[in-house]
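Enquirer: Model the structure of this input:
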Amino acid sequence: MRTRVLVAVAAVATLGTTMAVTAQSASAAAAGCQVSYTISSQWSGGFGANVAVTNLGDPISGWTLRWSFGAGQAVTQAWNATVTQSGAAVTAVNVSYNGTLATGASTSFGFNGSWTGGNPVPTAFTLNGVTCTGTVTPTTSPTATPTTSPTPTPTGSPATRTVRVFWLKPTDVTYDQRYPDGIAAVMREAQRYYRQELGKTFTLNNTVVEVVNGEHDRNWYITTNCTGGDHYWCVVGNMHQELMRRFGIANPDSRWLCVGEISAEETNQSGGGASTGWVVLSGHDADGAAGVNGPMNRWYGGMVHELGHAFGLPDSTSTDGTPMSASFYDYPNTHFSQAQKNAILAGPYGGFLA
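Expert: You can find the predicted model right below:
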């Protein structure tokens, strides 16, 4: 397999030693709206949050969500909404592509923020002036309650000319719904970003993430088929081979562009990356997507970067403001160059974009 090193891998150890990860969530409901506010990650002085908005009233063509922070928190960066703040009061307004919400429809946005004395979940929200009433109960759950692992979701070949996504769970890893949900959210955000940049985007399947019960434990994926002392590619290489064999997928495959993530990693040794037609990522990326390892914009930008490789782009030779360089850390404030857009559309998977 031809591989490309993920630019961000060298920074993972530093992130892991400085972050105290928590997961807090709250929701409020009313006749007209429902809001879910989730603290996806938290570290000294900063945090990442995701906000999901569901319209329970009449269809709307634009929305404004308001809330107030209770402990001096401040929004520092946002995506999928225009977020402003005056004192404790925060206002989030839709962007061009997510303002229309039918009855029962949902959208989401995310942001990074700062905190000093505390970071409690907001207790009330309004959507277009309508109070989303209900009991808001903050919860802290660094480790989700394990549930019984389901059988693998793949039951047949999904539609062709789509992006096919897998989460491979080794035999000694407890099933955790945050992983398929989180990886799906990262893929949907990448889907949105590609439409923003190219005017076209890829198609995801109805089951966005196919959960695969692996054939081996974590240690097997980490230590098997390694070359000497270099374990960087062992985990993702073993996952890659298993997925291709079990689901009859080639490398590359003209039917699908494939993304595989595995919940296994040797600390400071395992990595991931992409080549034409495939993205293969190890444990820290799966953890990040699930909201337990770092601010979400880093994982959104990382997926956009790796998908760029899968669509045929090389790394940039400098930090040039495009997601094919270390500028993906600044996501969503990074953009493909015109040359990169042309190369994606003219590349081997350009025909997948519509």
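Enquirer: rest of the way, CA atoms for contacts and neighbours
Expert: Will do.
Enquirer: mind checking the end-to-end distance for stretch 256-271?
Expert: 23 Å (C-alpha to C-alpha, to the nearest Å).
Enquirer: buried ones in it?
Expert: Buried residues in stretch 256-271, counted by 16 or more other C-alpha atoms under 10 Å: 256-266, 269-271.
Enquirer: What's the first helix or strand after the strand or helix carrying Ala78?
Expert: Assigned by DSSP states H and E, Ala78 belongs to strand 74-79. With elements assigned by DSSP H and E, the helix or strand that comes after strand 74-79 is strand 82-86.
Enquirer: Check which helices and strands that next one sits against.
Expert: Other elements packing on strand 82-86 under the criterion 3 or more C-alpha pairs under 8 Å, 6 or more residues apart in numbering; DSSP states H and E are strand 74-79, strand 89-93.
Enquirer: Recalculate using a threshold of 7 Å.
Expert: Applying 3 or more C-alpha pairs under 7 Å, 6 or more residues apart in numbering; DSSP states H and E, one finds that strand 82-86 contacts strand 89-93.
Enquirer: just how off-centre is the strand it packs on within its chain?
Expert: 23 Å (C-alpha atoms, centre = their mean, to the nearest Å).
Enquirer: residues near the residue nearest to Asn297 when sequence neighbours are not counted, how many?
Expert: Once flanking residues are discounted, Asn297 sits nearest to Tyr331: 5.7 Å by C-alpha to C-alpha, 6 or more residues apart in numbering. Using other C-alpha atoms under 10 Å, Tyr331 is surrounded by 22 other residues.
Enquirer: Okay, Tyr331 and Asn112: tell me how far apart.
Expert: To Asn112, Tyr331 is 11 Å away according to C-alpha to C-alpha.
Enquirer: So what angle separates the directions of the lengthiest helix in the chain and strand 74-79?
Expert: Longest helix in the chain by number of residues (criterion: DSSP state H): helix 178-198. With axes from the mean of the first three to the mean of the last three C-alpha atoms, to 10 degrees applied, the angle from helix 178-198 to strand 74-79 works out at 70 degrees.
Enquirer: Give me the helices and strands touching helix 178-198, please.
Expert: Looks like helix 178-198 contacts strand 204-213, helix 283-289, helix 296-310 (3+ C-alpha pairs under 7 Å, 6+ apart).
Enquirer: Recalculate using a threshold of 6 Å.
Expert: Applying 3 or more C-alpha pairs under 6 Å, 6 or more residues apart in numbering; DSSP states H and E, one finds that helix 178-198 contacts no other helix or strand.
Enquirer: Please generate a structure for the following sequence too, so the two can be compared:
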Amino acid sequence: MAVLAATTVVAAQEAGAAAAGCQVSYTISSQWQGGFGAGVAVTNLGDPVSGWTLRWSYGAGQTVTQAWSATVTQSGTAVTAVNTAWNGTLATGGSVSFGFNGSWTGANPAPTAFTLNGVACTGGVTPSSPTPSSPAPSGPVPSSPTPGPSGSAAPKTVRVFWLKPTDVAHDQRYPDGIAAVMREAQSYYRQELGRTFTLNNTVVEVVAGEHDRNWYITNNCTGDRYWCVVSNMHQELMRRFGIRNPDSRWLCVGLISAEETNQSGGGASPGWVVLSGHDADGAAGVNGPMNRWYGGMVHELGHAFGLPDSTSTDGTPMSASFYSYPNTHFSQAQKNAILAGPYGSLLS
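Expert: You can find the predicted model right below:
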């Protein structure tokens, strides 16, 4: 079967303290009426990585139906591919490939924008010590001083941030509500694992953002707009607080009160949870029933502790069963993976 279409993009991973970048090749290898086969190849151009999550969105209603050599899930137009247990490590210059079958109606264009480990494509390798070259942002700048590089968070804790853009008024419901969601997740993990994580003494660090909401939504946003707002928040938090991605000192959670309707979202990868406006609103009690936000945080923390999405709705919080919180439970295999994972040492 002939190759019908292919697209290649260069995607940057997290800047943090390591050089990062990758090349992604998406190839439609075969196509028939209503269905197609595709292959994806990822080449790591930066420092070695120990786990990868690739995301893209379809623009013509395509649906992934079966995958191999990766765990691939889809929510609406957004597709997420996570490494298996045996292909998560990528050395510098190393490559990994996976494939899948899908369905289509009307058209089947190849996606042109990808994110790797939560960062939008930038077209090159990010150096280990980047020097900002863009001019100073226009508009209001908060009068409070920029926090120091390490803050006051105790090591081996879960560190939580609420980033408030310059045009968002302080509302105490948000830090209080986010803290309540984190304490609920803390209780759930103890129930499930017999041990849990420790929250920082300041459970929610309120951060005065450097920009207004529109800047976070639109800046550096040339590809998948689903990730723009949380990616901009993520980069600002890492820069201002001297946090890496991942960072063995803390597991970090960031929420921002900014969101583009039907576009902005969030997710997680080992060591980080990044969420946008609807999650912040939900935690504050102004957007839907609380069990959805409790279950959602348990789910994203599962990713931060190293778990992939489940491949089906299986009763565990790593599937759509998190909407049924608290009537959802980790499997024994998931419990073992959390405890043996990169952040298992944070649990006591």
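Enquirer: Please state their TM-score.
Expert: Remark: TM-score between the superposed chains equals 0.59 [TM-score structural alignment, normalised by the length of structure 2]; 215 aligned residues with a C-alpha RMSD of 2.2 Å.
Enquirer: returning to that earlier point: what stretch of structure 2 does the strand holding Ala78 of structure 1 fall on?
Expert: Alignment note (TM-score structural alignment): strand 74-79 of structure 1 is unmatched in structure 2.
Enquirer: Counting neighbours, which bits of that strand end up buried?
Expert: Quick answer for strand 74-79 of structure 1 (16+ other C-alpha under 10 Å): Ala74, Val75, Gln77, Ala78, Trp79.
Enquirer: Now do the contacts for the alignment partner in structure 1 of Arg213 of structure 2.
Expert: With the correspondence set by TM-score structural alignment, Arg213 of structure 2 lines up against Arg218 in structure 1. Contacts for Arg218 of structure 1 (C-alpha atoms under 6 Å, 6 or more residues apart in numbering) come out as Pro170, Ala264.
Enquirer: Likewise for Leu257 of structure 1?
Expert: Neighbour list for Leu257 of structure 1: Val163, Gly277 [criterion: C-alpha under 6 Å, 6+ apart].
Enquirer: what residue of structure 2 takes the place of it?
Expert: Match for Leu257 of structure 1 (TM-score structural alignment): Leu251.
Enquirer: Which of the three states applies to its match?
Expert: strand (DSSP: H, G, I helix; E, B strand; the rest coil).
Enquirer: Can you give me the separation between it and Met238 of structure 2?
Expert: Taking C-alpha to C-alpha as the measure, Leu251 of structure 2 falls 12 Å from Met238 of structure 2.
Enquirer: Chain neighbours aside, what residue packs nearest to the equivalent of Asp287 of structure 1 over in structure 2?
Expert: By TM-score structural alignment, Asp287 of structure 1 lines up with Asp281 in structure 2. Nearest residue to Asp281 of structure 2, sequence neighbours excluded (C-alpha to C-alpha, 6+ apart): Asn287, at 5.6 Å.
Enquirer: burial count for that neighbour?
Expert: 15.
Enquirer: what helix or strand is it on?
Expert: Taking DSSP H and E as the definition, one finds Asn287 of structure 2 inside no helix or strand.
Enquirer: could you check the distance from it over to Gly266 of structure 2?
Expert: Noted for Asn287 of structure 2: a distance of 16 Å to Gly266 of structure 2, by C-alpha to C-alpha.
Enquirer: how about the helices in structure 2?
Expert: 173-193, 213-218, 228-241, 277-283, 290-304, 332-340.
Enquirer: Quick one: closest of the ones you listed to Val9 of structure 2.
Expert: helix 228-241 (17.2 Å; C-alpha to C-alpha).
Enquirer: Could you tell me where that closest one falls in structure 1?
Expert: Counting by TM-score structural alignment, helix 228-241 of structure 2 pairs with residues 234-247 of structure 1.
Enquirer: Report the separation between the closest residue to Gly291 of structure 1 other than its chain neighbours and Trp299 of structure 1.
Expert: Once flanking residues are discounted, Gly291 of structure 1 sits nearest to Ser40: 4.7 Å by C-alpha to C-alpha, 6+ apart. Distance check for Ser40 of structure 1 against Trp299 of structure 1: by C-alpha to C-alpha, it reads 12 Å.
Enquirer: Please apply the same query to Gly110 of structure 1.
Expert: 12 Å.
Enquirer: Counting neighbours, go ahead and name the busier of these two.
Expert: A count of neighbours by other C-alpha under 10 Å puts Trp299 above the other of Gly110 of structure 1 and Trp299, at 27 against 22.
Enquirer: Kindly state which residue of structure 2 is aligned to that one.
Expert: Aligned by TM-score structural alignment, Trp299 of structure 1 pairs with Trp293 of structure 2.
Enquirer: Same question for Pro314 of structure 1.
Expert: Using TM-score structural alignment, Pro314 of structure 1 sits opposite Pro308 in structure 2.
Enquirer: got a list of what Gln23 of structure 2 touches?
Expert: Going by C-alpha under 6 Å, 6+ apart, Gln23 of structure 2 touches Val9, Val10, Ala11, Val42, Thr43.
Enquirer: again but with Lys156 of structure 2, I slipped
Expert: Applying C-alpha under 6 Å, 6+ apart to Lys156 of structure 2 gives the contacts Arg249, Trp250, Leu346.
Enquirer: Going by neighbour count, which residues in stretch 317-332 of structure 1 are buried?
Expert: Asp320, Gly321, Thr322, Pro323, Met324, Ser325, Ala326, Ser327, Phe328, Tyr329, Tyr331, Pro332.
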